[in-house]
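[1] pasting the structure only:
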């Protein structure tokens, strides 16, 4: 059984159209899953969210070289993407030969409650496949199929989980520089009494750089957690037992797989921490800017108060001049009226005496009217 998993950088690979023209093809899920006859065996494909798996099964022939058949190679080549996992599972019946694996460093485990044994060196063959040898001692066809599927899923999801490793390595390499920039920014915040525009620009650039890293990494890190959980679940389902003089398969995988997963988790945690710290620095900077704005507003309000006070003094002065000017014209009008009294035959001397008493009355009346109008304007009501 040859099994490959193919991924692309952005979207899941497209199912080759050649598969739908094969002999006896049967599909489900709008062609995302299917099985068809190819040569002496059967080819099965499955489209997952991030990758496509192609599995070719054919009866083993003694002495046949363990190389993928040409029809299977053509299908793999026709599928866009890169091969992330390649597994060859060889199922045999009975006990493993006593001398099996003695020439190399093989690991082995009893699985399925001791009804089968799995042996592998986990080294790539000349064809680029990891070979797994399953010796069936008591599994029926159903259990054999499920056991083979678990083995394939362990290797496939293990490699899919490790896709985040290059991203984690890149983030860990860039984090020291980001830490240094953040430390410099905090030092400037502590040293400067006034927030400068350059400081705001640096915070913006630092935040955008971290967001860019997070956008590329968060999804990949989340997928690693999910795939690692699937690998752990499938290894538990093997019900593994020890084979004499052999290292067990699951501990062998764990010792090489878990450090990489922990490294990815550590990179994700460090990225989250620096994101939180930059957020705190941004909040601190925002608070500093707010305090500066409040100080500027206080100075502006004080300046407005001073201008208002000056305007009140000017208004009062203008009001006094207005009283004088209006009184002057009113007195002149009264004088003109009194001078014309003689034309009517009245006593001119009595009119002049009355004129001197009219002046204070006119000034007082004008002052009262102007004051009344000013009060109405200040109160926001129309003058009467």
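    Thanks, I have it. None of the values given here were measured: they were computed from a predicted structure.
[2] use CA for all of it now, contacts and neighbours both
    Noted.
[3] Surely residue 9 is in a strand?
    No - with DSSP: H, G, I helix; E, B strand; the rest coil as the criterion, residue 9 is coil rather than part of a strand.
[4] roughly how far apart are the nearest residue to it once chain neighbours are set aside and residue 11?
    Nearest residue to residue 9, sequence neighbours excluded (C-alpha to C-alpha, 6 or more residues apart in numbering): residue 81, at 7.9 Å. Shown here: residue 81 relative to residue 11, a distance of 10 Å by C-alpha to C-alpha, to the nearest Å.
[5] dropping in the other structure now:
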């Protein structure tokens, strides 16, 4: 009855298949020793990654091989005796070639016979930058230590028994004259599934390790810039303590803004790198914790060997990242403080300017009052003169008036009337100026 249930009655989430299928992505291979693995990791993002993917698809088509789906991130194909695994990650792609050496036990496993691998790599030519190149061999050997000492540099040889003790893993983590890092697995009785899982985790460790250490280069390149900006910030803060005046504060603010812009430009590109290094290092530590068991007497384990250099490198990345965050906050605070001082200086200048305008307006008002007083006297003199002519004219035509007496009496009346008219006009103008501009709308 349960087999008859149908999920088509529901609206399925568009990412449901991808989310459920993620746990089955990049499955472990079933391997039987002896065999050899050659693994490459190439950094490629954006258009370069898309171009490399198209080249791989074209390679499959030209050789009549199964072509991966457009959304696939993992593909496995067989080319004669070689199994080719292709994987695409967020910032790199990997090619893993695996072939058995059981038919030629006398052949050196690090030298693929017939040049097939070399011809494959030419056919799979990619634009991405090669970062990782690994040669891994797995074989059954009752004396893992002796064989490892013959293959690797004893000064940097690291060996460890995996959990359960069914295999011993060895490497010196050095790059040989061909540019490869070599790893050896001594199979002491692993099942095909466990051996395939071990190979994939070892390859992942040696792939993620250099990817994690890319952050160290970024940290070393960025450290002088952080030191220079931090030192200049201290100098600017010291100059700011004794800085007075808008011009000097504005100059310091402009310089501080330029420092912040330069710092953010250099820091932005490193944020991704530091975050990626932290994530890759966590993956390395996770894979090591899964595979490592007991140590091999006389040799460091992989964890202890890698920790000697990876741990300081990761601490350096973390330190530079923390300094970046702290310096960014300090720059923002200093800029805010300087901007406040500049605003205060501008407000002080505006206050002085308004005070000067106010004083000038008062002076103009006094001058206007003086001019108005003189104007009343001048107009009064003119009106009295006209009235004097009228009084004299009236006396000349025979009216019994005394021009001098009438003129003297008219003077205060004329001046008073003229002053009152001038006062009313000025009062009316002031009243119109006091009314808000929108009151009459």
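    Great, that's in hand. If you're wondering where the values come from, they're calculated on a predicted model, not measured in any experiment.
[6] thinking again about what came up before, next, the contact list for the residue nearest to residue 9 of the first structure, please.
    Applying C-alpha atoms under 8 Å, 6 or more residues apart in numbering to residue 81 of the first structure gives the contacts 6-9, 13.
[7] between those residues, which is closest to residue 248 of the first structure?
    Nearest to residue 248 of the first structure among these is residue 6, at 28.1 Å by C-alpha to C-alpha.
[8] how about the closest one, what's its match in the second structure?
    Counting by TM-score structural alignment, residue 6 of the first structure corresponds to residue 42 in the second structure.
[9] Could you look up the SS state of that match?
    Here residue 42 of the second structure takes the strand state, with states given by three-state DSSP.
[10] tally of neighbours for it?
    Look at residue 42 of the second structure: counted by other C-alpha atoms under 10 Å, it has 21 neighbours.
[11] does it really touch residue 124, like I thought?
    No - between residue 42 of the second structure and residue 124 there is no contact under C-alpha atoms under 8 Å: 11.9 Å.
[12] Now the common contact residues for those two.
    By C-alpha under 8 Å, 6+ apart, no residue touches both residue 42 of the second structure and residue 124.
[13] Can you say which of the contacts of residue 81 of the first structure are buried?
    Those of the contacts of residue 81 of the first structure that meet the buried threshold are 6-8, 13, by 16 or more other C-alpha atoms under 10 Å.
[14] Tabulate those residues in TSV, adding columns for distance to residue 68 of the first structure.
    TSV is the format used below for these (distance: C-alpha to C-alpha, whole Å):
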residue	distance to residue 68 of the first structure
6	16
7	20
8	22
13	21
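[15] How about residue 285 of the second structure: what's its closest non-neighbour residue?
    Ranked by C-alpha to C-alpha, 6+ apart and with sequence neighbours excluded, the top spatial neighbour of residue 285 of the second structure is residue 303, at 7.8 Å.
[16] quick one: secondary structure of that neighbour?
    Under three-state DSSP, the three-state class of residue 303 of the second structure is helix.
[17] which position in the first structure aligns with it?
    Correspondence of residue 303 of the second structure to the first structure, assessed by TM-score structural alignment: residue 250.
[18] Where do the helices of the stretch 1-150 of the first structure begin and end?
    Ranges of helices within the stretch 1-150 of the first structure are 70-78, 141-161, based on DSSP state H, counting those that start in this stretch.
[19] okay, the ones you listed, which one's buried deepest?
    Greatest average neighbour count among those goes to helix 141-161 (a mean of 18), per mean count of other C-alpha atoms under 10 Å.
[20] Nothing else from me, thank you.
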